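Peer 1: Dropping a prediction and its sequence here:
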Amino acid sequence: MTSGRAGQAGDRAEAAGATPGPRLDLERYVPALLTFVANKLSHSASATYQRRFGVNVTEWRIMSLLAIEPGIPAARICQVIGFDKGPVSRTLASLEKRDLVAVEADPDDARRRLIRLTMRGEALHDEIIVVALERERRLTACLTPEQRDTLIDLLNRLHANLPALATPGTSRRKHPM
């Protein structure tokens, strides 16, 4: 499947007598499919949560993690969710200002700050999670229970295999200077 500028470039190369290079099949290229689904889920979640609860999707992700792991440092949030320190720090500041999270010094390490949901944050979490779980149910309604379990297993395997992308590839082409 080719589309847009890449497709046009390939068409021009063919018309000029050149053999076009490889093209992605966006209906089978896993990174693109994951990105497309994630982007659309994130956009619709953010619109829904912002409109109904005054919380954006980044705030919700952090709140949901804090409900699972109360009293964790920001570094743990970054590790689990995969966000950089800057956006997490800004989001935590916003949540703290709205009394949804509390940030306290770690009694074992004064340099580290531990974050937890406040009572108000817990209450808001408990409202949002009902909507989040319903969105998940609607998303996966097209799957049988066995297919859903398989999807979850495969996504967990891909997630665990992400470190493989950090290893430099062995088939890198050298570009002439």
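Peer 2: Done, it's in. Computed from a prediction, not measured in an experiment: that's the story for all the values here. Residues are numbered from 1 along each chain as shown.
Peer 1: alpha carbons only for contacts and neighbour counts from here, please
Peer 2: Noted.
Peer 1: all helices for this protein, in order.
Peer 2: 4-15, 30-53, 57-68, 74-81, 85-97, 119-139, 145-160 (DSSP state H).
Peer 1: most neighbours per residue, which of these?
Peer 2: helix 57-68 (a mean of 19; mean count of other Cα atoms under 10 Å).
Peer 1: Off-centre distance for that helix?
Peer 2: Mean C-alpha position of helix 57-68 versus that of the full chain (Cα atoms, centre = their mean, to the nearest Å) differs by 12 Å.
Peer 1: Kindly report the same for stretch 47-66.
Peer 2: How far stretch 47-66 lies from its chain's middle: 13 Å, per Cα atoms, centre = their mean.
Peer 1: And stretch 34-44, by the same measure?
Peer 2: Centroid displacement of stretch 34-44 relative to its chain, using Cα atoms, centre = their mean, is 8 Å.
Peer 1: Residues contacting it, please?
Peer 2: The contact list for stretch 34-44 (Cα atoms under 8 Å, 6 or more residues apart in numbering) reads Val57.
Peer 1: Put this next to the previous one:
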Amino acid sequence: MELPPDAVSDPMPTVIDSDNFTPRLISLLSNTLVWRESRALRTRFGLGTNDWRVISALAIRPGATASEISEFVAMNKAIISKSVGVLTDRRLIVQVEDTGRSRQLFLTTAGAQMHDAMLPISLRGQEIILADLSEDDVAQLNHLLRRLLGHVRDLQAEEALEERTARRD
């Protein structure tokens, strides 16, 4: 095979150590668990992980709006809107429009039953993660993850401010 003249065919000298790059390891774990969960949810219920996240969020926060769910699960609002459409069509959630603000969303009785049926699949991911950890390890891990998420939110706020400032200039 003949490569184009500008093709870089040797590994570069300065690269990420992929075996010890924490964001990559977290991403690999997350992607693997989400793929497992999504496949099981699609097979058993004809719904995906995004749909499950909306159902789960509404089980925790009945009456949340799509924007509130988007923020709660840290997903793009367009993805949430698509799931809301699917779940509404399947009569698993209902939208209340006369609240004077964005439409509030609620599980239906069928949606609550779907939540309970889907829950064990999601909980299995937690079991996989925590299988080799003590209670103290789990508490420490969750504390560290919450702290890291706080740092990420701070960074996102800084970047949003920088974007607004750059647009004004």
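Peer 2: In hand now; what should we look at? These numbers were taken from a predicted model, which means no experiment stands behind them.
Peer 1: TM between them?
Peer 2: Comparing the chains after superposition, counting by TM-score structural alignment, normalised by the length of structure 2, produces a TM-score of 0.82; 152 aligned residues with a Cα RMSD of 2.0 Å.
Peer 1: returning to what we had before: quick one, which of the helices of structure 1 is nearest to Ala110 of structure 1?
Peer 2: Among these, the nearest to Ala110 of structure 1 by Cα to Cα is helix 74-81 (14.0 Å).
Peer 1: If we go by neighbour counts, what in the longest strand anywhere in structure 1 is buried?
Peer 2: The strand spanning the most residues in structure 1, taking DSSP state E as the definition, is strand 109-117. Using 16 or more other Cα atoms under 10 Å as the burial criterion, the residues of strand 109-117 of structure 1 that qualify are Arg113, Leu114, Ile115, Arg116, Leu117.
Peer 1: The last one and Met63 touch, don't they?
Peer 2: Yes: with contacts counted by Cα atoms under 8 Å, Leu117 of structure 1 reaches Met63, the gap being 7.0 Å.
Peer 1: From the contact counts, what lies against the longest strand of structure 1?
Peer 2: helix 57-68, strand 72-73, helix 74-81, strand 101-106 (3 or more Cα pairs under 8 Å, 6 or more residues apart in numbering; DSSP states H and E).
Peer 1: Just give me the mean distance for the last one relative to structure 2.
Peer 2: The superposed strand 101-106 of structure 1 is, by mean Cα distance after the TM-score superposition for structure 1, a mean 1.4 Å from where its aligned residues fall in structure 2.
Peer 1: Can you name the residues in contact with that strand?
Peer 2: Residues lying outside strand 101-106 of structure 1 but in contact with it, judged by Cα under 8 Å, 6+ apart, are Leu92, Leu95, Glu96, Arg111, Arg112, Arg113, Leu114, Ile115, Arg116, Leu117, Thr118, Gly121.
Peer 1: of all the residues you listed, which two lie farthest apart?
Peer 2: Among these, the pair separated by the greatest distance (Cα to Cα) is Arg111 and Gly121, at 24.5 Å.
Peer 1: What does Glu127 of structure 1 correspond to in structure 2?
Peer 2: Glu127 of structure 1 is assigned Ala117 in structure 2 as its aligned equivalent, the criterion being TM-score structural alignment.
Peer 1: ok, Asp154 of structure 2 - how many residues close by?
Peer 2: Under the neighbour criterion other Cα atoms under 10 Å, Asp154 of structure 2 is assigned a count of 12.
Peer 1: Could you measure from Gln104 of structure 2 over to Gly150 of structure 2?
Peer 2: Between Gln104 of structure 2 and Gly150 of structure 2 the distance, using Cα to Cα, to the nearest Å, works out to 27 Å.
Peer 1: Asp19 of structure 2 too?
Peer 2: In this structure, Asp19 of structure 2 and Gly150 of structure 2 are separated by 25 Å, where distance is defined by Cα to Cα.
Peer 1: same thing with Ser83 of structure 2?
Peer 2: From Ser83 of structure 2 across to Gly150 of structure 2, the span is 27 Å (Cα to Cα).
Peer 1: likewise Ser102 of structure 2?
Peer 2: Taking Cα to Cα as the criterion, Ser102 of structure 2 is separated from Gly150 of structure 2 by 27 Å.
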